[in-house]
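Undergrad: generate a structure from the sequence data that follows.
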Amino acid sequence: MAGMDVSLKEMMTIDGAVGAAVVDYGSGMALGTLGGSKDLDLQVAAAGNTEVVKAKLRTMDSLGLKDSIEDILITLGGQYHIIRPITGRGGKGLFLYLALDRARANLAMSRHQLRAIEEKLEV
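TA: Model prediction:
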């Protein structure tokens, strides 16, 4: 099992990573962040992506979908943003957020690595 600091460091080793966070989507607060830039404020991203997760969960509920979210991908012109709800013990209500430079990232590998990090994370 890995702690939050170790998991954030592992997320930042993914090719193309520019910012990583562990976010509580109940409050919209980032519990931990690493990376970011003047153009990527991870606290603002955490709060904004909380609304994305909540909206998707409401929509799934309205549709009667009895499934779980594996990840949510937002594709921008120059970046990928991956939101991965934590399903392990103690992770209820949390998600991993990873922003990637699209020119340097391999999306399939990034998703695979993020899943492995999520499986090891102990909050």
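Undergrad: please make it C-alpha for all contacts and neighbour counts, starting now.
TA: OK.
Undergrad: tell me what the helix or strand that Thr59 is a member of is packed against?
TA: Using DSSP states H and E, Thr59 sits within helix 42-63. Other elements packing on helix 42-63 under the criterion 3 or more CA pairs under 8 Å, 6 or more residues apart in numbering; DSSP states H and E are strand 17-24, strand 29-35.
Undergrad: can you tell me, leaving aside adjacent residues, what's nearest to Glu10?
TA: Spatial nearest neighbour of Glu10, excluding adjacent residues (CA to CA, 6 or more residues apart in numbering): Ile117 at 7.2 Å.
Undergrad: how about the secondary structure of the one you found?
TA: When classified by DSSP: H, G, I helix; E, B strand; the rest coil, Ile117 comes out as helix.
Undergrad: who touches it in this structure?
TA: Ser7, Glu10, Met11 (CA atoms under 8 Å, 6 or more residues apart in numbering).
Undergrad: closest one to Gly77 out of those residues, please.
TA: Closest approach between those and Gly77, by CA to CA: Met11, at 21.3 Å.
Undergrad: for that closest one, the count of nearby residues, please.
TA: 26 (other CA atoms under 10 Å).
Undergrad: what's next to stretch 24-34, contact-wise?
TA: The list of residues contacting stretch 24-34 from outside it, by CA under 8 Å, 6+ apart, reads 4-5, 8-9, 12, 19-23, 42-43, 46-51, 53-54, 93-95.
Undergrad: against Glu70, how distant is the residue of the chain most remote from its centre?
TA: Centroid-distance maximum for the chain: Gly64 at 24.4 Å, with CA atoms, centre = their mean. Gly64 sits 17 Å away from Glu70, going by CA to CA, to the nearest Å.
Undergrad: to compare with the earlier structure, here is another sequence to fold:
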Amino acid sequence: MADMDASLKEIMQIDGAVGAAVADYTSGMALGTIGGTKDLDLAVAAAGNTDVVRAKLRAMEMLNIKETIEDILITLDTQYHMIRPLSGRAGKGLFLYVALLKTRANLAMARHQLRQIEASLDV
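TA: Predicted coordinates:
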């Protein structure tokens, strides 16, 4: 089991990663961040993406969808933003967030690696 800091460092090893966070979508707080740029404030990104997670969960509830979210992908002109809610009781209410450069990232590999990192994360 890896702690949060080790997991965030591992996320930054994903090709194209420019920043990552572990956030609580109930409070909007970033519990840990790494990387970022002058244009990518990870605390702000984590807080903003809590609204994305909450909105999707509300929509699923209204549609009576009983499945769980594996990940949410937001595709921008030059970046991918991936949100992966943590499964398991210990991670309830938390999600992983990573911003990737499209020119360097392999989306399938990034999803695979993020899934593996989540499986070993101990929060």
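Undergrad: coming back round to it: just name the most buried of the helices and strands packed on helix 42-63 of the first structure.
TA: Among these, ranked by average contacts under mean count of other CA atoms under 10 Å, first place goes to strand 17-24 (a mean of 25).
Undergrad: how much does it stray from the second structure?
TA: When the second structure is superposed, strand 17-24 of the first structure averages 0.2 Å from its matched positions, counting by mean CA distance after the TM-score superposition for the first structure.
Undergrad: give me the most central residue, the second structure.
TA: Tyr97 (2.1 Å).
Undergrad: pretty sure that one sits against Ala17.
TA: No - using CA atoms under 8 Å, Tyr97 of the second structure is not in contact with Ala17; the gap is 10.6 Å.
Undergrad: so what sits against both of these two?
TA: Counting by CA under 8 Å, 6+ apart, Tyr97 of the second structure and Ala17 have no shared contacts at all.
Undergrad: ok, the closest residue in space to Asp51 of the second structure that isn't next to it in sequence to Phe95 of the second structure distance?
TA: Closest residue to Asp51 of the second structure apart from its sequence neighbours, by CA to CA, 6+ apart: Tyr25 at 7.6 Å. Using CA to CA, we find Tyr25 of the second structure at a distance of 7 Å from Phe95 of the second structure.
Undergrad: so these two - more neighbours on which side?
TA: The neighbour comparison of Tyr25 of the second structure against Phe95 (other CA under 10 Å) goes to Phe95, with 25 against 22.
Undergrad: element containing that one, please.
TA: strand 94-101.
Undergrad: buried ones in the helix or strand hosting Glu10 of the second structure?
TA: Assigned by DSSP H and E, Glu10 of the second structure belongs to helix 4-11. Within helix 4-11 of the second structure, the residues that qualify as buried by neighbour count (16 or more other CA atoms under 10 Å) are Met4, Asp5, Ser7, Leu8, Ile11.
Undergrad: can you tell me the mean distance of it from the first structure after alignment?
TA: Comparing helix 4-11 of the second structure with its match in the first structure after superposition yields a mean distance of 0.2 Å (mean CA distance after the TM-score superposition for the first structure).
Undergrad: roughly how far is that helix from the heart of the chain?
TA: In terms of CA atoms, centre = their mean, to the nearest Å, the centre of helix 4-11 of the second structure is set 12 Å apart from its chain centre.
Undergrad: by contact count, what packs against that helix?
TA: strand 17-24, strand 30-35, helix 107-120.
Undergrad: ok, average deviation of the shortest one from the first structure?
TA: Here strand 30-35 of the second structure is compared with the first structure after superposition; its mean distance to the aligned residues, by mean CA distance after the TM-score superposition for the first structure, is 0.2 Å.
Undergrad: that strand to strand 94-101, inter-axis angle?
TA: Between strand 30-35 of the second structure and strand 94-101, the angle comes out at 20 degrees (axes from the mean of the first three to the mean of the last three CA atoms, to 10 degrees).
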